[in-house]
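Engineer: All I have is the shape, not the residue letters:
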């Protein structure tokens, strides 16, 4: 996409948490488009303002938080709400309209929210849809950054209606998304790698101030429910001790989010052994991109259940074990498969797959010595 440095560029997507993948995509898109003035439509007062304040200090940033009427979206299925009903549910509609009128183009980013998995987050989807409906009605150009699409399931017709009339090609990051775009959404599409597979060079302006880790370490992103971790606490502690005794290697836990399978999990896992540590994001409130890259680049191995943990490990050419869990179902499997296929075709990194954290530890045991020798 061409530079938009002289435009007021609107961005809409799932911007409402500390998640590294979500805010990383947004800021990377802002950098890629050479934006000087942006308007971010969010569904949360704090996010992504905290991250944009850190990484976009030279850019004029306007914020518009879409608010909905209390208890309005009581039904868990977004397809039960028409365009008029969704707009009627916006509590600050006049304010939102003013912000949409002021933009020159709307960018739909965010990675992977166009699916049945996300569609049950009714209020959040309604807030995103409000901006898209208004941009269409005001004849604002609409463009997509790289998306993961589907599965849509029972929400296919609703999503098709949402994007009806949008004259833009959708860059998609997996082959299944090509099918979803063409057959279900009736949109033209082309395959592109994930936005963070080749991070914009402007990220290099931010240097990690974390103290170097002196001993070899395996970096683990714990995208695992707490109940699962507690049920396997003894084995997690055992593997930590074993790797240190056998290889002099510590386990270092790195959260990608503050609360959603994030800092609590990392802190808990590190507490199970004297040979484990974790990256505490409780004071910064989000994982800093430069810190995450520094930790990945310094690791002997990465274990992750998150898609963008996989993407960044492969981007840094660090051996990685990807936990293919059932938290995100088919949606998660599709996007992971595509990035793996691309990296193998382009000779990037070494990849192994596991079905759980304990399974990942077993695979790590069999592969670690070989990887270290290389």
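Structural biologist: Right, received. Where do you want to start? Everything numeric here is computed off the predicted structure, so don't read it as measured data.

Engineer: okay, CA-based contacts and neighbour counts for the rest of this
Structural biologist: OK.

Engineer: can you give me the strands in the stretch 1-150 of the chain?
Structural biologist: 8-12, 37-42, 60-65, 105-108, 111-114, 142-144, 147-149 (DSSP state E, counting those that start in this stretch).

Engineer: no, scratch that, I was asking about the stretch 201-350 of the chain
Structural biologist: 217-221, 250-253, 276-278, 301-304, 320-323.

Engineer: which secondary structure elements does the last one contact?
Structural biologist: To tie it back to what came earlier, the one meant is strand 320-323. strand 301-304, helix 307-315, strand 351-354, helix 357-373 (3 or more CA pairs under 8 Å, 6 or more residues apart in numbering; DSSP states H and E).

Engineer: so can I have CSV of those showing mean neighbour count and distance to residue 108?
Structural biologist: Listed next are the helices and strands packed on strand 320-323 as CSV, based on neighbours: other CA atoms under 10 Å; distance: least, CA to CA, whole Å:
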stretch, mean neighbour count, distance to residue 108
strand 301-304, 28, 27
helix 307-315, 23, 19
strand 351-354, 18, 31
helix 357-373, 15, 34
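
Engineer: Pipe the ones you listed into TSV and attach distance to residue 266 per row.
Structural biologist: As requested, the helices and strands packed on strand 320-323 are arranged in TSV below (distance: least, CA to CA, whole Å):
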stretch	distance to residue 266
strand 301-304	12
helix 307-315	14
strand 351-354	19
helix 357-373	13
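
Engineer: can you count the residues close to residue 260?
Structural biologist: 16 (other CA atoms under 10 Å).

Engineer: most packed of the strands of the stretch 1-150 of the chain?
Structural biologist: strand 147-149 (a mean of 27; mean count of other CA atoms under 10 Å).

Engineer: Which residues does it contact?
Structural biologist: With contact meaning CA atoms under 8 Å, 6 or more residues apart in numbering, strand 147-149 is reached by 109-115, 170-174, 176-178, 180-181, 335.

Engineer: And the helix or strand residue 179 falls within, what does it pack against?
Structural biologist: Following DSSP states H and E, the helix or strand that holds residue 179 is helix 175-179. Under the contact definition 3+ CA pairs under 8 Å, 6+ apart, helix 175-179 sits against strand 147-149, strand 189-191.

Engineer: another one to put next to it:
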């Protein structure tokens, strides 16, 4: 198969190859969406019931976003075991938003999946959030833990997004970092309620995946959120070599893989990734969930920030965890040495965030209980 791909690559012009990739991508999405027909059937058959509709869960190959989707559904199912939850993956909403919106009633509580897409970093996520809010003007809506970030000179876009919120009386927002929380206040977004909690993935306990194999795992971005840490990475590598690690002990990865995943096969994807992370002595990451997934496994992790500062925003929640470090901390190398020398086994304690998880529960409970059939 590899040889066939090479031959095709050599004989077909780049422009044609690009068109073929687009066609294949569209075909794969359409084919995959057929597997979601039962969701549409359930949405229609339970239309007269009181429900929570979770919209926008991941289908692409971002493992961190799948962890968000898993944590969000786990949270709702555990905290509200008697509630009828229907999950709408993001591409299903993109392709069938008309059908979905027609089958949502006023007694449905809509929860928009968490992530880092509010603002200008990831336009598709913001557009889908806008669509859900605009097309469901009579529903109570909660946006699960988010980062909000706008690039410079985005005042017109901020104004547009503010109006969408102002025109809907029942949209509440959960933000996962103080910078976003302050931004919402500073720009005077008129959300019904705004609360500050850590990322929803902190609800997951990953201690069982810890299986140290003396590896240094680098989880590094390749997209437009990346900051140039090339020099810093080389310094870190040199320091670990001084501590006795060898070049073969370094492993490089990203938390993005090829292909489409969904609520039917995502658990295995995330579990395999957690097992890989669990083999590390240290994880170094500029991805928010590179840091968080290491932290919930009790693996020492060094966080590097990204362009929107969301990694640092998440690190602030973990700053009291001895094994979670921020690269720009004072005495960072001394802290690395202390962890390395201690050979301690760390355990993630999710109870440290229990009061914040309860704030999310109270908000969902308040909105859901006020719904009338």
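Structural biologist: Yep, it's here. Predicted model only: the values in this text are computed from it and were never measured.

Engineer: just so I know, which of the helices and strands packed on helix 175-179 of structure 1 lies nearest residue 208 of structure 1?
Structural biologist: strand 147-149 (28.8 Å; CA to CA).

Engineer: in the superposed pair, what's the mean gap between that closest one and structure 2?
Structural biologist: Superposed on structure 2, strand 147-149 of structure 1 shows a mean distance to its aligned partners of 1.6 Å (mean CA distance after the TM-score superposition for structure 1).

Engineer: which bit of structure 2 covers the next helix or strand after that strand?
Structural biologist: Downstream of strand 147-149 of structure 1, the next assigned helix or strand under DSSP H and E is helix 156-163. Aligned using TM-score structural alignment, helix 156-163 of structure 1 spans residues 158-165 in structure 2.

Engineer: which residues sit against that stretch?
Structural biologist: 119, 130, 133, 134, 150, 171, 188, 189, 190, 191.

Engineer: so the longest helix anywhere in structure 2 corresponds to what in structure 1?
Structural biologist: Using DSSP state H, we find that the single longest helix of structure 2 is helix 14-33. Aligned using TM-score structural alignment, helix 14-33 of structure 2 spans no residues in structure 1.

Engineer: So which elements touch whichever helix or strand comes after that helix?
Structural biologist: As assigned by DSSP H and E, the chain's next helix or strand after helix 14-33 of structure 2 is helix 37-45. The contact analysis (3+ CA pairs under 8 Å, 6+ apart) places helix 37-45 of structure 2 against strand 84-89.

Engineer: how big's the offset between the strand it packs on and structure 1?
Structural biologist: Strand 84-89 of structure 2 versus its aligned partner: 3.5 Å mean (mean CA distance after the TM-score superposition for structure 1).

Engineer: If I take that strand and helix 37-45, what angle do their directions form?
Structural biologist: With axes from the mean of the first three to the mean of the last three CA atoms, to 10 degrees applied, the angle from strand 84-89 of structure 2 to helix 37-45 works out at 130 degrees.

Engineer: helices or strands up against strand 84-89 of structure 2?
Structural biologist: helix 37-45, strand 51-57.

Engineer: Distance to residue 123 of structure 2 added to the ones you listed, as JSON lines?
Structural biologist: Shown next, in JSON lines, are these (distance: least, CA to CA, whole Å):
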{"stretch": "helix 37-45", "distance to residue 123 of structure 2": "26"}
{"stretch": "strand 51-57", "distance to residue 123 of structure 2": "14"}
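
Engineer: wait, isn't residue 19 of structure 1 in contact with residue 286?
Structural biologist: Yes: counting by CA atoms under 8 Å, residue 19 of structure 1 does reach residue 286; the two are 7.1 Å apart.

Engineer: list the residues that contact both of the two?
Structural biologist: The contact lists of residue 19 of structure 1 and residue 286 share 256, 257, 258, where a contact means CA under 8 Å, 6+ apart.

Engineer: Out of the helices and strands packed on helix 175-179 of structure 1, which is closest to residue 230 of structure 1?
Structural biologist: Using CA to CA, those put strand 147-149 closest to residue 230 of structure 1, at 32.3 Å.

Engineer: Name the residues of the match of helix 156-163 of structure 1 that come out as buried.
Structural biologist: Judged by neighbour count using 16 or more other CA atoms under 10 Å, the buried positions of stretch 158-165 of structure 2 are 161, 162, 164, 165.

Engineer: with structure 1 superposed, average distance for that stretch?
Structural biologist: With mean CA distance after the TM-score superposition for structure 1, stretch 158-165 of structure 2 averages 1.7 Å from its match.

Engineer: wait, what's in contact with the residue nearest the centre of structure 2?
Structural biologist: Nearest to the mean C-alpha position of structure 2, by CA atoms, centre = their mean, lies residue 65 at 3.4 Å. Residue 65 of structure 2 makes contact with 57, 58, 115, according to CA under 8 Å, 6+ apart.

Engineer: Distance check, the last one against residue 50 of structure 2.
Structural biologist: Distance, residue 115 of structure 2 to residue 50 of structure 2, using CA to CA, to the nearest Å: 26 Å.

Engineer: Enumerate every residue touching residue 371 of structure 1.
Structural biologist: 300, 319.

Engineer: That one maps to what in structure 2?
Structural biologist: In structure 2, residue 371 of structure 1 lands on residue 339 (TM-score structural alignment).

Engineer: and if you look at residue 9 of structure 1?
Structural biologist: Checking TM-score structural alignment: residue 9 of structure 1 goes with residue 52.

Engineer: Pretty sure that match sits against residue 86.
Structural biologist: Yes: using CA under 8 Å, residue 52 of structure 2 is in contact with residue 86, at 6.4 Å.

Engineer: quick revisit: with distance to residue 83 of structure 1 as extra columns, can I get the helices and strands packed on helix 175-179 of structure 1 in a markdown table?
Structural biologist: Supplementary listing: these in a markdown table, determined by distance: least, CA to CA, whole Å:
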| stretch | distance to residue 83 of structure 1 |
| --- | --- |
| strand 147-149 | 21 |
| strand 189-191 | 24 |
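
Engineer: Start and end of stretch 100-116 of structure 1, how far apart?
Structural biologist: 27 Å.
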